[in-house]
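[1] mind folding the following:
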Amino acid sequence: MHFLTYLYVFHPLAADGQSCVGRCGDPGNSSTCGCNVACAANGTCCRNHRDVCLSCRGRCGEPYRNGRLCQCDSNCKSHRNCCDDVTFTCSGIRRGATTHDLRELTEKLLAADVNGASVDLRLDLQGKGMSDDLAARPLFKTVPASALASPTIRLLEELQDNYSPNVTTSEDEEPDEVAEKEAFLDAVMQTQVMQLTESFLKERGFLTGNLRDKLDELWFTLYKRKKILSSSGFEHVFAGEGEIIKVAYKWMDKVKKAGSMFVGTSPELDMAVYTLCILTRPNRGCAVQMNGHKFNIQTWVQKSDGKELVGAAFPAI
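    Below you'll find the predicted structure:
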């Protein structure tokens, strides 16, 4: 499986063992790699810049220093510039996940994904651009029956015809549609992918109940678009929407100039990664890693009747 990802340039000196440990906020110089915000733009960062300088490990109580990606001082909460794991790491309260934690987990999720279909799929990428749909032929050259044979993919297919792609059409839930949803949730929760995700979220304090109930709420609660109860996170991401590709395509006679998606992964892997990110890094980039490739997942929260639901989730490439 191959992944496209963003380009993050590292200074060649970083390969010689130079590290950001104890140097977060340091811009570096002609003989040392950098460990501050500017080094990412300049291509002069040390190799472990993001992993070290986005965490409070070994930095609890340090004074504020300009140029750091995030802070671990006592005032960071009031200034809203704390590293994500400051509470987990510095207060003894088990809530938090570092960039390293998320990347390590998502590699494990990919390794545990047995229901994907990537080996059976062949893409025809065709035109290249962002102004229009430049592909005259279908994206997939072949989709053999074996690619859709896994139990969770078959249950996903049964769900997809429950939704209207038109946001001006009100959605309702018939008893047979609820039964299909329940069967899908039961199936994905039996997978190792979801079990690993549930254990991680509970251990790190992002989940107090069971993951199945949280998935039902996050993904299947209907909310309003165009002032009509016409959408849900599941419909937007799975019914309207691995290897990762970024494509321009036509949807309901309108061209979407740029959209990204996994190809060949299982429904449970997509849902697990997106759920992980919307609970740990909502409304911003969430660092993940698959097959050694680092990239971000972008999520957007949809607020409805006091609940925070999935508004959107996609690979940011």
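[2] CA only for contacts and neighbour counts going forward, please
    Fine.
[3] now do the helices in the stretch 151-300 of the chain.
    Secondary structure of the stretch 151-300 of the chain (DSSP state H, counting those that start in this stretch): helices at 151-160, 175-189, 192-203, 211-220, 233-234, 267-280.
[4] for C76, which of the ones you listed is the nearest?
    helix 267-280 (18.3 Å; C-alpha to C-alpha).
[5] what's the angle from that closest one to helix 211-220?
    Helix 267-280 runs at 90 degrees relative to helix 211-220, counting by axes from the mean of the first three to the mean of the last three C-alpha atoms, to 10 degrees.
[6] now do helix 267-280: distance to the chain's middle.
    Offset of helix 267-280 from its chain centre (C-alpha atoms, centre = their mean, to the nearest Å): 6 Å.
[7] and after the lengthiest strand in the chain, which helix or strand comes next?
    When the chain is parsed with DSSP state E, its longest strand is strand 293-304. As assigned by DSSP states H and E, the chain's next helix or strand after strand 293-304 is strand 307-316.
[8] what comes up buried for the longest strand of the chain?
    Buried residues in strand 293-304, defined by neighbour count with 16 or more other C-alpha atoms under 10 Å: K294, F295, N296, I297, Q298, T299, W300, V301, Q302.
[9] from the contact counts, what lies against that strand?
    helix 267-280, strand 285-290, strand 307-316 (3 or more C-alpha pairs under 8 Å, 6 or more residues apart in numbering; DSSP states H and E).
[10] show me how far that strand is from its chain's centre.
    Relative to the chain's own centre, strand 293-304 is displaced by 5 Å; criterion: C-alpha atoms, centre = their mean.
[11] tilt between it and helix 267-280?
    Going by the same axes, to 10 degrees, strand 293-304 makes 70 degrees with helix 267-280.
[12] here's the other one to compare against:
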Amino acid sequence: MDGLIKGLIDVALGGNNNHDQQDNDRDERSRSSWSEVVSGDQEKDSDHHPQKEEVETWQDNSNRHSPRPHKEQYRPQTQRQEYESETFNSPNRHNKEQYRPQQQEYESETFNTSNRPNKSDEGNNDGWQTVGKPSKQTHKVPKDNWNSYKRPADEQQYSNEVEVGSRVEPSEDELADLSRACEKLWDLDLNRLTPGKDYEIDCGEGKKVYQKDDMAQGSLFTWVSDDVFRKPTYARFLSLLDNYNPHQGSKEVVTSEEKQEQASFIEEISRTAPIKYLHKFLASKRITSGSSQDFKRLLTSLWFDLYSRCGTSGSSSAFEHVFVGEIKQTSEVSGFHNWLQFYLEETKGAVDYQGYIFPRRRGEVPDSETQLLTIQFEWNGVLKSVSSTLVGVSPEFEIALYTLCFFAGTEDNHIQIGPYPVNIKCYRFGDRIGSVFPIADS
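    You can find the predicted model right below:
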């Protein structure tokens, strides 16, 4: 009997031990699983899937490493053409105050940028939805003199005329060769910024036009010096950017103060070397007279006069389309080729930079020193699959370059500016600029 009782006790004790061990195993597995979730170990095998073999005309950049990691995130979008076809017939849009970006199939992220020096920018973002990456620190763009640009003409104060002497006189070779003239403009851009000294960019990783993965962990611009925004032509240019409704087909209302801003900008840039050279060039070609007032009226009309786009009169201008950008009802960004506008929209959280587009030339990968970039981004939740921009150039240089190509060039203008072979694509809209932008030449 004692043996039987002892046996029953052993069995009972053994069963309890096994039961406790099973509980411990379950607890251990639970802790292990939670540890893997926290550390991300469970996703090690799904972090990156190699893309298909690249088309031969594009560079295979799989071995290039960025100082920051990228995330793979699918962006469901329809494939778009490599470069914008710049059509001008979209239906009318709601006004800016009513606009809220269309909900995408993926959740919008918050904006990520860092600047030095930096402060938290809690200013008004004009009612636009933040679509960028998680915010670290934001930069408040200095607007010290912007209000003064709206004052009457007799209250305006301008920079002194640039003294460049005969350098602004175009040579016979330059008058006969558009590329030589554009190279001269590059040399005369005394206000062009220096990468690493005046600003810093991080290009992130590269991609093909049709790839929708976000290849940039952060913003394109990591820092821009406050001194940049106090340069007279830069400050006056920036003050113009908020004068427009970005929806194609919405009628623009230009106030008297905004007209004064336009006139002040033209007056300011007319004191710089690139615009002085442009005037001499166009006068030599008899496109304008030698009168500075006639020339300023020509520039004002070319860039700021409103015309019909998308069937609505007074809904667009060359300045708005090329520098500010417009959003089509087909959920496409049109225009928007200016780096200052890009930076300003990044600071607001309205732009989400998604990586550079692989250059056609093998071995030419953009870096922090590059001043001609082909990129992909979203603006207020709307994709721009491919866009080229000149980074760090002055507003007067771009106005001079694009005006020169419009009057003296054709639709395709294959030129050399500094170290960059580029095609300045120029679409005409009657006697107006429909669109103009740079494309890196192969």
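[13] can you tell which of the helices and strands packed on strand 293-304 of the first structure is closest to F220 of the first structure?
    Taking those one by one with C-alpha to C-alpha, strand 307-316 is closest: 8.7 Å.
[14] and the closest one with helix 267-280, angle?
    110 degrees.
[15] would you turn the helices of the stretch 151-300 of the first structure into a markdown table with mean neighbour count and distance to V52 of the first structure?
    Shown next, in a markdown table, are the helices of the stretch 151-300 of the first structure (neighbours: other C-alpha atoms under 10 Å; distance: least, C-alpha to C-alpha, whole Å):
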| stretch | mean neighbour count | distance to V52 of the first structure |
| --- | --- | --- |
| helix 151-160 | 18 | 37 |
| helix 175-189 | 16 | 33 |
| helix 192-203 | 19 | 21 |
| helix 211-220 | 17 | 30 |
| helix 233-234 | 24 | 33 |
| helix 267-280 | 23 | 18 |
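[16] any chance of these in a markdown table, plus distance to A248 of the first structure?
    Shown next, in a markdown table, are those (distance: least, C-alpha to C-alpha, whole Å):
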| stretch | distance to A248 of the first structure |
| --- | --- |
| helix 151-160 | 22 |
| helix 175-189 | 30 |
| helix 192-203 | 30 |
| helix 211-220 | 25 |
| helix 233-234 | 21 |
| helix 267-280 | 21 |
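[17] switch the helices and strands packed on strand 293-304 of the first structure over to CSV; also include distance to E177 of the first structure.
    Converted to CSV, those look like this (distance: least, C-alpha to C-alpha, whole Å):
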stretch, distance to E177 of the first structure
helix 267-280, 18
strand 285-290, 32
strand 307-316, 20
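[18] what do we get in the first structure for I439 of the second structure?
    Using TM-score structural alignment, the equivalent of I439 of the second structure in the first structure is A316.
[19] I'd guessed that match sits against K294; true?
    No. A316 of the first structure is beyond contact range of K294, at 10.9 Å (criterion: C-alpha atoms under 8 Å).
[20] isn't E261 of the second structure right up against R236?
    Yes. Using C-alpha under 8 Å, E261 of the second structure is in contact with R236, at 7.3 Å.
[21] tell me the contacts of the counterpart of S239 of the second structure in the first structure?
    Aligned counterpart of S239 of the second structure in the first structure: E158 (TM-score structural alignment). Contact criterion C-alpha atoms under 8 Å, 6 or more residues apart in numbering gives E180 as the residues in contact with E158 of the first structure.
[22] all strands of the second structure, in order?
    199-201, 206-207, 221-224, 307-309, 312-316, 326-327, 333-334, 351-357, 372-379, 382-390, 412-417, 420-429, 432-440.
[23] now the fourth one on the first structure. Mean distance?
    By that I understand strand 307-309 of the second structure. Compared with the first structure after fitting, strand 307-309 of the second structure has a mean deviation of 1.8 Å; criterion: mean C-alpha distance after the TM-score superposition for the first structure.
[24] the residue opposite E183 of the second structure in the first structure once aligned - how many residues pack around it?
    Under the alignment (TM-score structural alignment), E183 of the second structure pairs with E107 in the first structure. When neighbours are defined as other C-alpha atoms under 10 Å, E107 of the first structure has 17 of them.
[25] E107 of the first structure reaches K294, doesn't it?
    No. E107 of the first structure is beyond contact range of K294, at 10.0 Å (criterion: C-alpha under 8 Å).
[26] quickly list what's touching both of these two.
    Residues touching both E107 of the first structure and K294 by C-alpha under 8 Å, 6+ apart: V288.
[27] ok, D25 of the second structure - contacts?
    For D25 of the second structure, the contact set (C-alpha under 8 Å, 6+ apart) is empty.
[28] where's it relative to L383 of the second structure, distance?
    Counting by C-alpha to C-alpha, to the nearest Å, the gap from D25 of the second structure to L383 of the second structure is 50 Å.
[29] do the same with V436 of the second structure
    For V436 of the second structure relative to L383 of the second structure (C-alpha to C-alpha), the value is 19 Å.
[30] ok, now C182 of the second structure?
    From C182 of the second structure to L383 of the second structure the distance is 31 Å (C-alpha to C-alpha).
[31] cool, E258 of the second structure as well?
    Here the criterion is C-alpha to C-alpha. By it, E258 of the second structure lies 29 Å from L383 of the second structure.
[32] can you check I399 of the second structure too?
    For I399 of the second structure, the distance to L383 of the second structure - C-alpha to C-alpha - is 26 Å.
[33] surely K276 of the second structure meets S270?
    Yes. In this structure, K276 of the second structure is within contact of S270 by C-alpha under 8 Å, at 6.3 Å.
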